[in-house]
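1. Sequence and predicted structure, then a few things I'm wondering about:
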Amino acid sequence: MTTAPLSLEHIIKPSTITEGKIPVLFMFHGYGSNEEDLFSFAPELPTELCIISVRAPYPMPPQGNAWYAINFDADNGKWSDDEQAKESREKIAYFIDEACEAYHLDSDNVTLLGFSQGTVLSYSVALSYPEKVKNVIALSGYINEAILKENYADKKHTSLNIYASHGSVDQVIPVQWAQKIPTFLNKIGVPHIFEEFPVGHGVAPQNFYSFKNWLADKI
């Protein structure tokens, strides 16, 4: 079912729970994609979850969307629009609260699942606002410290749980960027798992089953 009364376009798969607190998983797609992409995972994930797949706010004609622009400049090489990324961080943080209220979801049991650029934003939201997020599934992405809130290090991160994975032959986001994630998370006390799989910029079947099992223990 598609809904559009809230601040970000999204599609939703309701929970099988009909009363009591309903856990929620928000999905954030990659650069140039849309909300249908990761939603293909939804039928295979725990049925008690309400699953909300969100469309990024910046259109990329002719189709697709982005959380922030990636500029290809001959002098500067490839660079990300960090100001736009910060705007998306705030849009997502607001949307989480908005959706939890609108759909009567458990704001203490929120999971973010991102892929690529959606993972960069998932890290940004969870590390900037750890009080809003319980779990993060971070696929094929990295932590961009430039788009974290300035006071993020002062916050308590020990209640966060993060599952991170990356393809060892990723040709879009180098695996070396992802390999820095455990050191960063250890510094601020975030419990986490980091796994590599022998694939490129994508999610291998064994990767899917690994994070699915991890998630089942965390919700």
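-> Looks like it came in fine. Numbering: from 1, shown residues only.

2. drop to CA atoms for contacts and neighbour counts, all remaining ones
-> Noted.

3. how about the closest residue to residue 204 other than its chain neighbours, what does it touch?
-> Nearest non-adjacent residue to residue 204, counting by C-alpha to C-alpha, 6 or more residues apart in numbering: residue 197, 7.2 Å away. By C-alpha atoms under 8 Å, 6 or more residues apart in numbering, the residues touching residue 197 are 165, 166, 167, 168, 204, 207.

4. and here's the other structure:
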Amino acid sequence: GLGEGIPEDKEGFIECVGIVNKIIQEEKAAGIDPSSIVVGGFSQGGAVALTSLARLEEKIAGIVALSTWLPLRESYPEELSESNKETPILMCHGGADQVVPFSWGKQSAELLSDMGRKVEFKDFPYMQHSADMEEMKLVQGFLRKVLPE
């Protein structure tokens, strides 16, 4: 959870991952190649995106996780799917974030990197729990890099 001693909602995160998987399957059925899909989110949405990475059935193009953390860290290494082992991850976090501590984002990026994931972590020292144009330009560049023409 977002605080010491507050339990994380494992069932809720797993349910959200199921929804993400379902959406990807629906897009695939509609003719969209999953390798042209990026899953992303801000704050808790970013936490869902990072949780999804370990459990998605299809190989996707990338993950964008903004002002967030990696939930379910204790069980995460056991639950890694091989389908997205090489999937690039962009994580951005504000150094002045008062909702999700900067240290959580940085430690999450380091943990994912230690597990062999391709993580790009960018800090914005002045930014609180929000987004700005500089961050969005970075996201735009990431999307251009990982998505097919």
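-> In hand now; what should we look at? Owing to the predicted nature of the structure, the values given are computational and were not obtained by experimental measurement.

5. mind putting the contacts of residue 197 of the first structure in TSV, neighbour count included?
-> Below are the contacts of residue 197 of the first structure laid out as TSV (neighbours: other C-alpha atoms under 10 Å):
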residue	neighbour count
165	27
166	32
167	25
168	19
204	15
207	19
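
6. how about the residues you listed in a markdown table, adding distance to residue 82 of the first structure?
-> Below are these laid out as a markdown table (distance: C-alpha to C-alpha, whole Å):
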| residue | distance to residue 82 of the first structure |
| --- | --- |
| 165 | 23 |
| 166 | 22 |
| 167 | 24 |
| 168 | 26 |
| 204 | 29 |
| 207 | 29 |
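
7. distance between stretch 3-11 of the second structure and the chain's centre?
-> For stretch 3-11 of the second structure, the separation from the chain centroid amounts to 18 Å (computed by C-alpha atoms, centre = their mean, to the nearest Å).

8. ok, now stretch 2-14 of the second structure?
-> Remark: stretch 2-14 of the second structure is offset 16 Å from the chain centroid, using C-alpha atoms, centre = their mean.

9. May I see the buried residues of it?
-> The neighbour-count criterion (16 or more other C-alpha atoms under 10 Å) identifies 13, 14 as the buried residues of stretch 2-14 of the second structure.

10. Once aligned, what mean separation remains between the biggest helix by length in the second structure and the first structure?
-> For the second structure, the helix with the greatest residue count under DSSP state H is helix 10-29. Here the mean offset of helix 10-29 of the second structure against the first structure after fitting is 1.6 Å, by mean C-alpha distance after the TM-score superposition for the first structure.

11. That helix aligns to what range in the first structure?
-> Counting by TM-score structural alignment, helix 10-29 of the second structure falls onto residues 82-101 of the first structure.

12. hmm, back to that, among the contacts of residue 197 of the first structure, which lie within helices?
-> Secondary structure from DSSP H places residue 207 of the contacts of residue 197 of the first structure in helices.

13. mind listing what's buried in the match of helix 10-29 of the second structure?
-> 82, 85-86, 88-93, 95-96, 99-100.

14. and if you look at stretch 105-125 of the second structure?
-> In terms of neighbour count (16+ other C-alpha under 10 Å), stretch 105-125 of the second structure has its buried residues at 105-106, 108-112, 117-119, 121-124.
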